[in-house]
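In: Compute the structure for the input listed below.
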Amino acid sequence: MGIMGSPMALNLIKAGCDVTVWNRTKSKCDPLVGLGAKYKSSPEEVTATCDLTFAMLADPESAIDVACGKNGAVFGISSGKGYVDVSTVDAASSILISKQIKDTGALFLEVTSRYTKKLLLS
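Out: Sure thing, here's the model as predicted:
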């Protein structure tokens, strides 16, 4: 729940959406929980209970860990669900996360790397 995640979650709450939050630092979720968001204790729990999950992490290592590491998103997500990665990652990291998510039958959308911009422009 950093610079991007907190405002996005807040806007979704204000719009009446059902929002579930998680952060490596739990206290960063507290203001949003106070406004009605639900809290889950791992990315796995978030993806198990939500149809659409947004991930916003500052570096490739964190993005990979949250998606694929212990209690990562891939362990809770399944077919019919979606994972939108708005993290700051390189092409190789995005491809790795995409493969892991897609192998579960879920959909994957990555929207920030130079790799995606190239794909969108070609």
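
In: From now on I want contacts and neighbour counts done on CA atoms only, so please keep to that.
Out: Will do.

In: And the helices in the chain?
Out: With DSSP state H as the criterion, the chain has helices at 5-14, 30-34, 43-49, 60-68, 91-102, 114-121.

In: I have a second one here; can you model it like the first so I can compare?
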Amino acid sequence: MKPKIGFMGLGIMGVPMAANLLKAGYPVMVYNRSPEKAEPLVKQGAGLASNPKTLARAADVVIAMVTGPEALGDLLWGPDGAGGAFNHSKVFINMSSVSPRYTRELAVELEPSGVTFIDAPVSGTKKPAEDGTLVILAAGPQDKVKALEPVFLAMGKKVVYCGAAGQGSMMKMFINLLLGVMMEGFAEALNFGRLGGLDMDAMLDTVFSGAMNSPMFQVKAPLLKENHYPAAFPLKHLAKDCKFVVDTAFELGAPVPMGQVLLHLYQLGWAKGWGDEDISAIARVLEH
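Out: I've put the predicted structure just below:
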């Protein structure tokens, strides 16, 4: 018998992830601060909870996919928070992007409730979420992660076990640092070539024909060509993650000079009003 899933957070990622759980045959109840976002899922058979606590009481496995620590804290510990319904029979999976330090502190805060806590952010954006091809970066008790694989594989194509709680978030920071470096580098190189008189199609052909080819470059190239950036991963969210990277690096004594530069550039893009556009809108920052 499939466990009952409670899914909190119905944004760009949450809606398709919850939809894939429904498609896989899981009973799903959802909660979102703006309940209208739940309507497509309710039409597909999801239940709708009036608050996080009601959702957590009804579910065996509670999943959160929200924008960061503040939103997650509200869901868990705010009025009618889900944390008040946690006990030893339940599992809580945080799939939101938060810092490793926050995750470790959350694990300590949750421990008295007896709930099994899994730290499982994802690598992938809107399209992989829709296609069910996310990479799940899972951390926590290894036997529990293994037991939850069918749930994870309803939303993704692979589960990478990262270690104790906090290490999933650390892996997320690692991969998003690389993502930021690659995205900014691609946009910077194309802008450099454009100002040097190179044709955009010729530059892309050069990249795609050699060792520098990348699936991410393939996906982002049309946006850069058209100077149109519908969000698959909003720029403001990568700016937030860059701050987590820089803060974590400071705690670790890890040099991240590119991380520092990325934080500045993505914050600048956010300040200029492009925060809700895709991360590839970093090109706008470089052009101004």
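
In: Kindly provide the TM-score of these chains.
Out: The TM-score (TM-score structural alignment, normalised by the length of the first structure) is 0.87; 118 aligned residues with a C-alpha RMSD of 1.8 Å.

In: on that earlier part again, dump the helices of the first structure into JSON lines; add distance to I77 of the first structure as well.
Out: JSON lines is the format used below for those (distance: least, C-alpha to C-alpha, whole Å):
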{"stretch": "helix 5-14", "distance to I77 of the first structure": "20"}
{"stretch": "helix 30-34", "distance to I77 of the first structure": "22"}
{"stretch": "helix 43-49", "distance to I77 of the first structure": "5"}
{"stretch": "helix 60-68", "distance to I77 of the first structure": "10"}
{"stretch": "helix 91-102", "distance to I77 of the first structure": "8"}
{"stretch": "helix 114-121", "distance to I77 of the first structure": "22"}
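
In: closest one to S79 of the first structure among these?
Out: helix 91-102 (8.6 Å; C-alpha to C-alpha).

In: Check which helices and strands the closest one sits against.
Out: Secondary-structure packing of helix 91-102 of the first structure (3 or more C-alpha pairs under 8 Å, 6 or more residues apart in numbering; DSSP states H and E): helix 60-68, strand 107-110, helix 114-121.

In: Could you dump the ones you listed into CSV and include distance to K81 of the first structure and mean neighbour count?
Out: Shown next, in CSV, are those (distance: least, C-alpha to C-alpha, whole Å; neighbours: other C-alpha atoms under 10 Å):
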stretch, distance to K81 of the first structure, mean neighbour count
helix 60-68, 14, 19
strand 107-110, 6, 19
helix 114-121, 21, 11
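
In: Compile these into CSV and extend it with columns for distance to T25 of the first structure.
Out: Converted to CSV, these look like this (distance: least, C-alpha to C-alpha, whole Å):
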stretch, distance to T25 of the first structure
helix 60-68, 13
strand 107-110, 24
helix 114-121, 28
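
In: To Q100 of the first structure, which of the ones you listed lies closest?
Out: Evaluated with C-alpha to C-alpha, those place helix 60-68 nearest to Q100 of the first structure, the distance being 7.1 Å.

In: what's next to that closest one, contact-wise?
Out: By C-alpha atoms under 8 Å, 6 or more residues apart in numbering, the list of residues contacting helix 60-68 of the first structure from outside reads 43, 55-57, 72-75, 87-90, 93, 96-97, 100-101.

In: Just tell me the aligned range of it in the second structure.
Out: Mapped onto the second structure using TM-score structural alignment, helix 60-68 of the first structure spans residues 69-77.

In: so how far is that stretch from its chain's centroid?
Out: 16 Å (C-alpha atoms, centre = their mean, to the nearest Å).

In: what do you get for stretch 106-121 of the second structure?
Out: With C-alpha atoms, centre = their mean, you get 19 Å for stretch 106-121 of the second structure.

In: To W22 of the first structure, which of the helices of the first structure lies closest?
Out: Nearest to W22 of the first structure, of all the helices of the first structure, is helix 43-49, at 6.8 Å by C-alpha to C-alpha.

In: In the first structure, what stretch matches the lengthiest strand in the second structure?
Out: Counting residues, the longest strand found in the second structure (DSSP state E) is strand 156-163. The aligned range for strand 156-163 of the second structure in the first structure is empty, by TM-score structural alignment.

In: Over to stretch 39-51 of the second structure?
Out: Stretch 39-51 of the second structure maps onto residues 30-42 of the first structure, going by TM-score structural alignment.

In: My read is that A48 of the first structure contacts I77, right?
Out: Yes. Using C-alpha atoms under 8 Å, A48 of the first structure is in contact with I77, at 5.4 Å.

In: So between those two, which is more surrounded?
Out: Neighbour totals were compared for A48 of the first structure and I77, and I77 leads with 29 against 18 (other C-alpha atoms under 10 Å).
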